[in-house]
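[1] starting from these lines, generate the structure:
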Amino acid sequence: MKINSQTDGMFRKFVPNYEEEVIRELMANALVHRPYTTRGDIFINLFFDRLEVVNPGLFPIGVTAANVLHKNVRRNPYLAQVFYDLHLMDKEGTGIDKMYQVLLSNAKHIPIPFQGDDFVKFTIHKRISKPEIVSLINRANQEFTLNSKELISLGLIAQHNSISVIQFSKELNLPDTPNVVSRWLGSLLDIELIISKGKTKATEYLINPTFLKKANFKGKTNLKRIENHRLEELIYQDVKIYAPTPIRDIHVRIGKEISKNIIQKTLKAMRIKGVLDSAGVLKGTKYFIRQNE
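    Purely as a prediction, here's the structure:
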């Protein structure tokens, strides 16, 4: 199996195309959780960019492709116990979490479950999206000893540079409520590995720039980490040139890296400060520089 390597200072971490823990868990799930009343073979399909494990039958009742990370339903409990006693699989209910943790820690896409008419398929991709994330996660885990949910959350945030609470919930199929998201983030905010911007559903999470600097992170610069006062100046210069202008046009010119909610919140703050003014209502609202009397 081909191995990729990522350097972290004088140390090197080797990342295989397909991690042993992930393949073992996929195969254990395929054997333990398949319905043995349904005939059919288990297929392992290897492509140049991905690996698929196809299992005959459907998910257990109550489990779907959307909630497979969170839902635990026993199908063959005695067989599952045998696999657990032989150390061929993690304890029940933690296997999928482990797959997410390993893949995200290695800067890879999360596993993709799919249920067809008479089969279930899991797909994992070999591509490392951002190699520099591997050493970042490794450094964070060595320094703080993170649990599984925290590693999954940190890996997801790192891959997106900045991620809204709504997108975070969507990626992990969580209800986008503060309590649920908070349980997944764990201590990441308290130990200042990540920081948040905005409130309620406009909240966005990003890796703390201080930790990025400390870890000598070499990722690409983008607008997602821009500070509030710099974003205000960027919007001010845009409105100064294109006024009167609607928010949709400002969003296009500033860049899609910054969410429309953040742009909208910043425009509101600039109006309160007396920097900008607006005319019109709803989608017809246009912004311009407020003239001092």
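[2] from now on I want contacts and neighbour counts done on CA atoms only, so please keep to that.
    Noted.
[3] run through the strands of the protein in chain order.
    Listed in chain order, the strands of the chain (DSSP state E) span 3-8, 11-16, 43-46, 50-56, 112-115, 119-125, 162-164, 194-197, 204-207, 276-279, 286-289.
[4] the structure of the following sequence is requested for comparison with the preceding one:
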Amino acid sequence: MADIEQIKKNKDKMDLAPNVDFVARHISLYQEGLQRLLANPVTPLARAFADSVQFENLEAIVQPQLTPEEIRQLLSVMPESLIRLSKLTTVKYFGMVPVPTYDEQGNFSGKPEWVDYDEFPRASDHPSRILVGVSTGTEIYSTPIPRTVSTNDLAVKMYQTHVFLHEFFHTLDYPRRDSAKRAAVVLEYDGEQFTLQDFWNEFEKLYLKEDKKFVSRYAATYADKLNEETKVKEPAKFNSAIGEQICESFVGYMLGIISNDNQEIEFKRAHPEEYKLIDKVCRAKVIATD
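    Predicted coordinates:
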């Protein structure tokens, strides 16, 4: 059994405060990245997709939060390949805080406990160990960031942009947590055809290496699940961990920066392999879908 200090260290991996603090320290770089993203051309397909997404529970919005119009702006500049593969239909605002639960070693179990915003933190809760945002594959649940995490509204809202981009990628990832479904998706880039499974396999190779380097603080919370033993004995946990690496890499690619413990401020330079893989799938043309 892990000792008390190690359990605390493991649980602290879910502390959101350092992530938001990172954003606050580098807010100008985040703003520049977001401006570059929103300056991308809006295609008819992207506009139609953004307009098709429904918004529910607007009365549950807890500021700072992305508004429906801001979310539509983001959706309208998403790569067409990802739009064609996304299953997103609805964004629901949820006035509750997803609080992580842990195994005996203090590692995130993969499942949250939901707590009313007005009741967080309870006596048993750490004030800043929380999750933000959830996706089912077709729906994104937009959740608040309590002021016990940060009182910097600008940084909190920018981190909500990070969260939304992450959850957006899950809307094409979650529906295909099956190798056969991923293999059925065929893309083409620069004269080369590849499947979504090929793309997935490349990320597996990166994160089964002994010297793997995580793109973000959140991505690193899945370190204990990224090994050959978990891949064989608990493939669902392994696949989930790979999916999180991909989603976080997508955020870094889109904004040019992502919160991390290594003080890296340029995603492309710090993680060229992940950048290249995400760039390829974003620029590709969808040839066939599942």
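[5] now the TM-score, please.
    The TM-score (TM-score structural alignment, normalised by the length of the second structure) is 0.27; 138 aligned residues with a Cα RMSD of 6.6 Å.
[6] any chance of JSON lines for the strands of the first structure, columns distance to Val32 of the first structure and mean neighbour count?
    What follows is the strands of the first structure, written out as JSON lines (distance: least, Cα to Cα, whole Å; neighbours: other Cα atoms under 10 Å):
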{"stretch": "strand 3-8", "distance to Val32 of the first structure": "29", "mean neighbour count": "13"}
{"stretch": "strand 11-16", "distance to Val32 of the first structure": "25", "mean neighbour count": "13"}
{"stretch": "strand 43-46", "distance to Val32 of the first structure": "15", "mean neighbour count": "12"}
{"stretch": "strand 50-56", "distance to Val32 of the first structure": "11", "mean neighbour count": "20"}
{"stretch": "strand 112-115", "distance to Val32 of the first structure": "17", "mean neighbour count": "16"}
{"stretch": "strand 119-125", "distance to Val32 of the first structure": "13", "mean neighbour count": "20"}
{"stretch": "strand 162-164", "distance to Val32 of the first structure": "35", "mean neighbour count": "24"}
{"stretch": "strand 194-197", "distance to Val32 of the first structure": "38", "mean neighbour count": "18"}
{"stretch": "strand 204-207", "distance to Val32 of the first structure": "37", "mean neighbour count": "24"}
{"stretch": "strand 276-279", "distance to Val32 of the first structure": "62", "mean neighbour count": "17"}
{"stretch": "strand 286-289", "distance to Val32 of the first structure": "59", "mean neighbour count": "20"}
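[7] in a markdown table: those strands, plus distance to Leu136 of the first structure.
    As requested, the strands of the first structure are exported to a markdown table (distance: least, Cα to Cα, whole Å):
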| stretch | distance to Leu136 of the first structure |
| --- | --- |
| strand 3-8 | 9 |
| strand 11-16 | 12 |
| strand 43-46 | 29 |
| strand 50-56 | 24 |
| strand 112-115 | 24 |
| strand 119-125 | 20 |
| strand 162-164 | 15 |
| strand 194-197 | 12 |
| strand 204-207 | 10 |
| strand 276-279 | 40 |
| strand 286-289 | 41 |
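[8] please identify which of those is closest to Gln101 of the first structure.
    Distances from Gln101 of the first structure to each of these were compared using Cα to Cα; the minimum, 12.9 Å, belongs to strand 119-125.
[9] and of the strands of the first structure, who's closest to Tyr242 of the first structure?
    strand 286-289 (8.3 Å).
[10] now for the closest one, which elements pack on it?
    Strand 286-289 of the first structure is packed against helix 228-242, strand 276-279, with contacts defined by 3 or more Cα pairs under 8 Å, 6 or more residues apart in numbering; DSSP states H and E.
[11] mind running it again at 10 Å?
    Other helices and strands packing on strand 286-289 of the first structure, by 3 or more Cα pairs under 10 Å, 6 or more residues apart in numbering; DSSP states H and E, are helix 228-242, helix 247-254, helix 260-272, strand 276-279.
[12] the ones you listed: which one's closest to Leu51 of the first structure?
    Nearest of those (Cα to Cα): helix 260-272, 36.1 Å.
[13] picking up where we left off before, quick one, which of the strands of the first structure is nearest to Glu150 of the first structure?
    Comparison of the strands of the first structure against Glu150 of the first structure by Cα to Cα identifies strand 194-197 as nearest, at 10.7 Å.
[14] for that closest one, which helices and strands make contact with it?
    Packing partners of strand 194-197 of the first structure (3+ Cα pairs under 10 Å, 6+ apart): helix 148-160, strand 162-164, strand 204-207, helix 209-214.
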